[in-house]
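Chemist: the sequence isn't on hand, but the structure is:
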């Protein structure tokens, strides 16, 4: 009897073993079929500037700009991308089927197949629209099959129809300025047929193409001509945008790297040196600009204003102060004033007297020439720490973008009818940022021009006549060859005004 029970148990175990093996075998076969029929991209942990992974044969997917501490999250992100990218995968599968069908039928060329794949993957309405009526900028917007061959001057709109258009312009926000445009490469936006070069890198994010030439390197123009327009072009895209930069100096991008990293998840493409053929479904060539160092909310995406831009900068550079010190905070410390002391033209020639006056009125004084150098972040922290910034009209006052809200800007205007320019460049932007603004125009006796010209000279009698002779004449006369010696007794009222604004 015992032997029968033993044989029965053995038989039962054998049956269960066979059943388990059958289930395991089915699972292995199913997983093998899934892996073969649906390709999976394995992540690679690359450098801080991103890595490239294989997509389809002969192409790459654009790298993402990541901080080192984000590398460990790459697996989770790729899994999310695989779930969210179902349509892209289906497009690739459809493309593979189309290629097989074409091969069987003696089919299309490789270029036609690549074009078909991009059309399926893009799935956006074709559009090529250019605007040249704006007085400050020229801009083209494209959607569909857009290809940008690196190390070229072309942005190609692929159209199978008979459209034959080409638009040539310089994508820099200072239209009509011959001196600036001499340092900006002309690009051509043109419609071409399907014989366009094949894509080697595909981008899911849209592209913004612009020049970093012109007057970049000058702090005022860095913000007015590029960084503020770039904010308008990209902020609403929440990092999902690829910058393609012509006339690019790597040191300049590095100087403002926190801004680029805050606006885009991807490393900047050097249009002049990169040799890939980058493909997009949406591209904007050129940056929209409203006015000097400011934004018109009525024309900006999401109604963005300079207040929003200042907040963005505080986030990008990790600036702590979003308000100036109130009267309670100042009970145990002095209000801080930053004096922007230019070294060459428009310099304070009695700086020592100015600092003595500020000290007598109870300020903690910081003197700096306003040059951010390569470490913009460090200088931004300094500016953000003060309550008042004082300087003669010039690019150093651009640092007002880092001031906390309700801080005060004091602009000293040199002799020569420059009040309109002072208001345009820094007065209105300061007000747009909700900063307090005080303007002090010097008298003839406070100008070094009194040592160069007699009192009856047109420089003093009719300064606007120099404006009428053109910007170069005006600039050389009143900006490049003038210094300032403030009347301390008269200027004292201006500093008192700044103190009153702090107390309020």
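Modeler: Sure, I can see it. Note that the structure is predicted; figures quoted are calculated from it, not measured.
Chemist: going forward, measure contacts between C-alpha atoms and count neighbours the same way
Modeler: Noted.
Chemist: would you say residue 222 is within a strand?
Modeler: No - Residue 222: not assigned to a strand; according to DSSP: H, G, I helix; E, B strand; the rest coil it is helix.
Chemist: one more structure, for comparison:
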């Protein structure tokens, strides 16, 4: 009898232990098998689904950890908005709940208050909320915005004549009375979010230099301190661009993009950023010029994490290859292509490189090509957008830029100078006039050959068709070999 009684507690204990294990099983599964290996992400996803996130309901939550509340996490997120402004602009934001930083290149407007967003056709309007407790200065500001809405072009080169063709303006409109029926009210919220919105235009796409320099880096600069707790609202949407940079977008925001060209619902946010910060330089991200901290090493680390790149240092990449150092040779299809590409490959192979010829089909697949560049020791290419992939090179690698005739300044400033902050060695191969097909076209005595500066002074519309669009290069193989030997010395293998 005593044995039977003693067995009962053990049976109860076993039942309790089994129940606890079954309750913890989903969490264990999430930690082991989730690509993020984070229990917080797992429970956040469960919370989002339970609140209707991603579903077809009238009102959904962005699915933040706070489960739609406005507690401490929301307050800290809202405080991050203030870091995007400084000086009098930040003071105005703290006083009125809305302020803009404006310069000749870009506008960045911050709303530290609830906003509505409504799309009419291709035009997006951001409505600032009304409040019964607004102070006098905020009341005056809202009255001014109600009478004269603010028009913002959310692209970092707002006055660039070419870019303006592809960027629609956004209207920021104050809303003093939601019961107003005169047409200035957006109506009730179809979708409510519990994280701030970041509104920007894709503007110019199709060229990796402009995509990275004028969209991706400004996006990182403006949003990385939010730690993914923001939602992107994208105007002038381009599906190919969104696919190409999906890994970057998903590492800056935990939430799906709102595509204003398709989503016509009224979206409501606790705050918003309209426009992106920009350094007005090429492939740089500096700490000192803007309120938010940023550096190229931080940006490159972010890229390694986003694209799951293996190597920070070239020595690691070379050790992983276990044999020959890898040389990636960028192959252009049209202008500034290598006439004697095959001979260049043979020279590099004889010197001991394993050569990968990167065709446009490979370079446009950023998910794959970023890994190829991150695994190489030397990147070689003629001046052009493909050299933007230098951002994926491991530290200690070498980039060799072939400088076509008449393109010295652009080559150095667009792709040479940025390498100083990347820890990457830089070599310039400046071609002689005889190595340019322009020499065959114009002859040795034409100003195109003897005095490129005189052509540039006539304007970009004159010089571009010659030096950018019509030139091919035929490298001197002896000089090319000497350049690669110099690259090998820098690698110190």
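Modeler: Done, it's in. Model, not experiment: these values are computed from the prediction.
Chemist: ok, now which ones touch the alignment partner in structure 1 of residue 490 of structure 2?
Modeler: Applying TM-score structural alignment, one finds that residue 490 of structure 2 aligns to residue 501 in structure 1. Under the criterion of CA atoms under 8 Å, 6 or more residues apart in numbering, the neighbours of residue 501 of structure 1 are 408, 436.
Chemist: do you know how far residue 501 of structure 1 is from residue 387 of structure 1?
Modeler: Distance of residue 501 of structure 1 to residue 387 of structure 1, computed by CA to CA, to the nearest Å: 10 Å.
Chemist: okay, and the common contacts of these two?
Modeler: In contact with both residue 501 of structure 1 and residue 387: residue 408, using CA under 8 Å, 6+ apart.
Chemist: coming back round to it: Three-state assignment for the match of residue 490 of structure 2, please.
Modeler: helix.
Chemist: what's residue 146 of structure 1 aligned with over in structure 2?
Modeler: By TM-score structural alignment, residue 146 of structure 1 lines up with residue 115.
Chemist: likewise for residue 202 of structure 1?
Modeler: So residue 202 of structure 1 corresponds to residue 192, using TM-score structural alignment.
Chemist: that match: neighbour count?
Modeler: Neighbour count of residue 192 of structure 2, defined by other CA atoms under 10 Å: 19.
Chemist: any idea how far the residue lying closest to it once chain neighbours are set aside is from residue 114 of structure 2?
Modeler: The shortest distance from residue 192 of structure 2 to any non-neighbouring residue, by CA to CA, 6 or more residues apart in numbering, is to residue 268 (4.8 Å). As for residue 268 of structure 2, its distance to residue 114 of structure 2 is 7 Å (criterion: CA to CA).
Chemist: out of these two, which sits in the more crowded spot?
Modeler: Neighbour count, other CA under 10 Å: between residue 268 of structure 2 and residue 114, residue 268 has more, with 26 against 17.
Chemist: tell me the secondary structure for that one?
Modeler: Taking three-state DSSP, the label given to residue 268 of structure 2 is strand.
Chemist: which position in structure 1 pairs with it?
Modeler: Per TM-score structural alignment, residue 268 of structure 2 is aligned with residue 279.
Chemist: tell me who's in contact with its match.
Modeler: Contacts of residue 279 of structure 1 by CA under 8 Å, 6+ apart are 145, 146, 147, 148, 199, 200, 201, 202, 203.
Chemist: mind telling me what residue 477 of structure 1 corresponds to in structure 2?
Modeler: Alignment note: residue 477 of structure 1 maps to residue 466 in structure 2; criterion TM-score structural alignment.
Chemist: residues in contact with its match?
Modeler: So residue 466 of structure 2 contacts nothing (CA under 8 Å, 6+ apart).
Chemist: swap in residue 243 of structure 1?
Modeler: With CA under 8 Å, 6+ apart, residue 243 of structure 1 has these contacts: 207, 208, 209, 210, 264, 266, 267, 268, 269.
Chemist: nearest to residue 392 of structure 1 among those residues?
Modeler: The nearest member of those to residue 392 of structure 1, counting by CA to CA, is residue 210 at 31.5 Å.
Chemist: separation between the match of residue 268 of structure 2 and residue 206 of structure 1?
Modeler: 9 Å.
Chemist: over to residue 306 of structure 1?
Modeler: With CA to CA as the criterion, residue 306 of structure 1 and residue 206 of structure 1 are 25 Å apart.
Chemist: quick one: secondary structure of the counterpart of residue 172 of structure 1 in structure 2?
Modeler: Under the alignment (TM-score structural alignment), residue 172 of structure 1 maps onto residue 155 of structure 2. Secondary structure, three-state DSSP: residue 155 of structure 2 is coil.
Chemist: find the centremost residue of structure 2, please.
Modeler: residue 216 (2.0 Å; CA atoms, centre = their mean).
Chemist: need the counterpart of it in structure 1.
Modeler: Residue 216 of structure 2 maps onto residue 227 in structure 1, by TM-score structural alignment.
Chemist: repeat for residue 336 of structure 2
Modeler: Per TM-score structural alignment, residue 336 of structure 2 is aligned with residue 346.
Chemist: and the closest residue to its match other than its chain neighbours, how many neighbours?
Modeler: Distance criterion CA to CA, 6+ apart; nearest residue to residue 346 of structure 1, sequence neighbours excluded, is residue 483 at 4.1 Å. As a burial measure, residue 483 of structure 1 scores 23 neighbours (other CA under 10 Å).
Chemist: okay, now residue 154 of structure 2: neighbour count?
Modeler: The number of residues near residue 154 of structure 2, taken as other CA under 10 Å, comes to 27.
Chemist: so it is in contact with residue 199, correct?
Modeler: Yes - contact between residue 154 of structure 2 and residue 199 holds when scored by CA atoms under 8 Å: they sit 7.2 Å apart.
Chemist: name the residues contacting each of those two.
Modeler: The contact sets of residue 154 of structure 2 and residue 199 overlap at 274, 275 (CA under 8 Å, 6+ apart).
Chemist: circling back to that earlier point, which one (most neighbours) among the contacts of residue 243 of structure 1?
Modeler: Top of the contacts of residue 243 of structure 1 by neighbour count (other CA under 10 Å): residue 210, with 27 neighbours.
Chemist: that one belongs to a strand, doesn't it?
Modeler: Yes - looking at residue 210 of structure 1 with three-state DSSP, it is inside a strand.
Chemist: quick one: it and residue 242 touch, right?
Modeler: No - Residue 210 of structure 1 is beyond contact range of residue 242, at 11.1 Å (criterion: CA under 8 Å).
Chemist: so for the two, which residues contact both of them?
Modeler: By CA under 8 Å, 6+ apart, no residue touches both residue 210 of structure 1 and residue 242.
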